[in-house]
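Undergrad: Could you look at this predicted model? Sequence included:
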Amino acid sequence: MSQNAPVAEDFSRSFRNALGRFATGITVVTMRTPTGELIGLTVNSFNSVSLDPPLVVWSLSSNLPSLKLFEDCEYYAINVLAADQEAVSQRFASRMADRFAGLGFDHGLGGAPLLHGCCARFVCRNTTRYAGGDHVIFVSEVVSFDRSDADPLVYFGGAYRHLTP
């Protein structure tokens, strides 16, 4: 082993830190189960794939209890958080029992919650999934969307950031 190569237990942390040098937006992916339960979680692995047809991609850890619910639902919403929604990001990243308590939202197709105050919201049809290491990759057809002029919440280097003019 060369002196510059990280030891095995340090590789994951070093790799994660290197990935953290890429700035991302923050989204909350939401859905409604067949029993009416609202599910949502913070995701920063979101990107566009295609304009025609309109496709986006995001991924979810294979070890999350909600994975099966997202795999089986027909529609979900991807809510792109605005700069003033750090608390919303933290709420949906937590183990809080009712993450939707006190939040305003609209209902998209399939009852997918569309959070108020976001800079963009996409209602997606759950179309294709792929195994990707320790994650499942969702490729989703966008069936409707809206947007505002709000600045996005950005994540970089392990911390929330804000755009500057």
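TA: Perfect, thanks for sending it. Numbering: from 1, shown residues only.

Undergrad: hey, let's count contacts and neighbours off CA atoms from now on
TA: Fine.

Undergrad: who's in contact with the residue sitting nearest the centre point of the chain?
TA: By C-alpha atoms, centre = their mean, the chain has its centre lying nearest to Val43, at 2.5 Å. Listed by C-alpha atoms under 8 Å, 6 or more residues apart in numbering, the contact partners of Val43 are 26-29, 58-60.

Undergrad: same check, this time on Met31
TA: Neighbours of Met31 in contact, by C-alpha under 8 Å, 6+ apart: 38-40, 70, 73, 75-77, 110-113.

Undergrad: So which of those wins on neighbours?
TA: In terms of neighbours by other C-alpha atoms under 10 Å, the contacts of Met31 top out with Ala77 at 30 neighbours.

Undergrad: Wait, a strand at it?
TA: Yes: the assignment for Ala77 is a strand, going by DSSP: H, G, I helix; E, B strand; the rest coil.

Undergrad: And what about Glu141, helix, strand or coil?
TA: Glu141 - assigned by three-state DSSP - is strand.

Undergrad: burial of the nearest residue to it once chain neighbours are set aside, as a residue count?
TA: Nearest residue to Glu141, sequence neighbours excluded (C-alpha to C-alpha, 6 or more residues apart in numbering): Leu55, at 4.6 Å. By other C-alpha under 10 Å, 18 other residues sit near Leu55.

Undergrad: take a look at this one as well, against the first:
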Amino acid sequence: MLTETISPDLFRAALSRWASGVTVVTTTDADGRSHGFTASAFSSVSLDPALVLVCLDNRANCFDAFDQSEGFVIHLLAQGQEGLAGKFASKGADKFAGTDVRLSERGLPLLPGALARLECRTERRIPGGDHLILIGEVHHADQGDGEPLVYYQRGFHELIPAGASLA
């Protein structure tokens, strides 16, 4: 039986070897204020019903808003949206300032330029160590054009299409 634990630094370093897409997740609180965060911990869960999950740090300023919200939107970011990812990963400042935000029919904040947006009803919240796992049932999706924003070894990268010349 394994009883050893791994140090957070070693765990973080090992996970930095996993390339992932980048998302910004948004919601509104009971007072109608918009909240959001950047997440690379995102995954599809089920096709039928359409379920996805995203993980939120328990210490995030927006934790209460997501812990109490009935829904959220996951924005799959495109190349060129590094600034948006950085803005929503920061603490403190108004993350929506200077961003062309509109509200969905359900009153959730929609950010422009994403490769795809998944509008979800909060299905379940599961405590997961120092994070909250949000499972959402997707009720609406739309798609944009472009290539995905990729996060690898603590930095943003571009995909090189198969067969592309590196010259």
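TA: Sure, I can see it. No experiment lies behind these values; they were computed from the predicted model shown.

Undergrad: Now check the residue nearest to Glu141 of structure 1 against structure 2: what is it aligned to?
TA: Aligned counterpart of Leu55 of structure 1 in structure 2: Leu51 (TM-score structural alignment).

Undergrad: my guess is that match meets His139, correct?
TA: No: checked against C-alpha atoms under 8 Å, the pair Leu51 of structure 2 and His139 is beyond contact range at 9.4 Å.

Undergrad: which stretches of structure 1 form strands?
TA: For structure 1, the strands defined by DSSP state E cover 24-25, 27-32, 38-43, 46-50, 55-61, 75-80, 105-107, 113-115, 120-132, 135-147, 154-156, 159-161.

Undergrad: Now distance to Ala97 of structure 1 too, for those strands, in JSON lines please.
TA: Formatted as JSON lines, those follow (distance: least, C-alpha to C-alpha, whole Å):
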{"stretch": "strand 24-25", "distance to Ala97 of structure 1": "25"}
{"stretch": "strand 27-32", "distance to Ala97 of structure 1": "15"}
{"stretch": "strand 38-43", "distance to Ala97 of structure 1": "10"}
{"stretch": "strand 46-50", "distance to Ala97 of structure 1": "25"}
{"stretch": "strand 55-61", "distance to Ala97 of structure 1": "19"}
{"stretch": "strand 75-80", "distance to Ala97 of structure 1": "20"}
{"stretch": "strand 105-107", "distance to Ala97 of structure 1": "18"}
{"stretch": "strand 113-115", "distance to Ala97 of structure 1": "17"}
{"stretch": "strand 120-132", "distance to Ala97 of structure 1": "24"}
{"stretch": "strand 135-147", "distance to Ala97 of structure 1": "24"}
{"stretch": "strand 154-156", "distance to Ala97 of structure 1": "25"}
{"stretch": "strand 159-161", "distance to Ala97 of structure 1": "24"}
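
Undergrad: out of those, nearest to Glu86 of structure 1?
TA: strand 159-161 (7.5 Å; C-alpha to C-alpha).

Undergrad: neighbouring contacts of the closest one?
TA: 86, 153-155.
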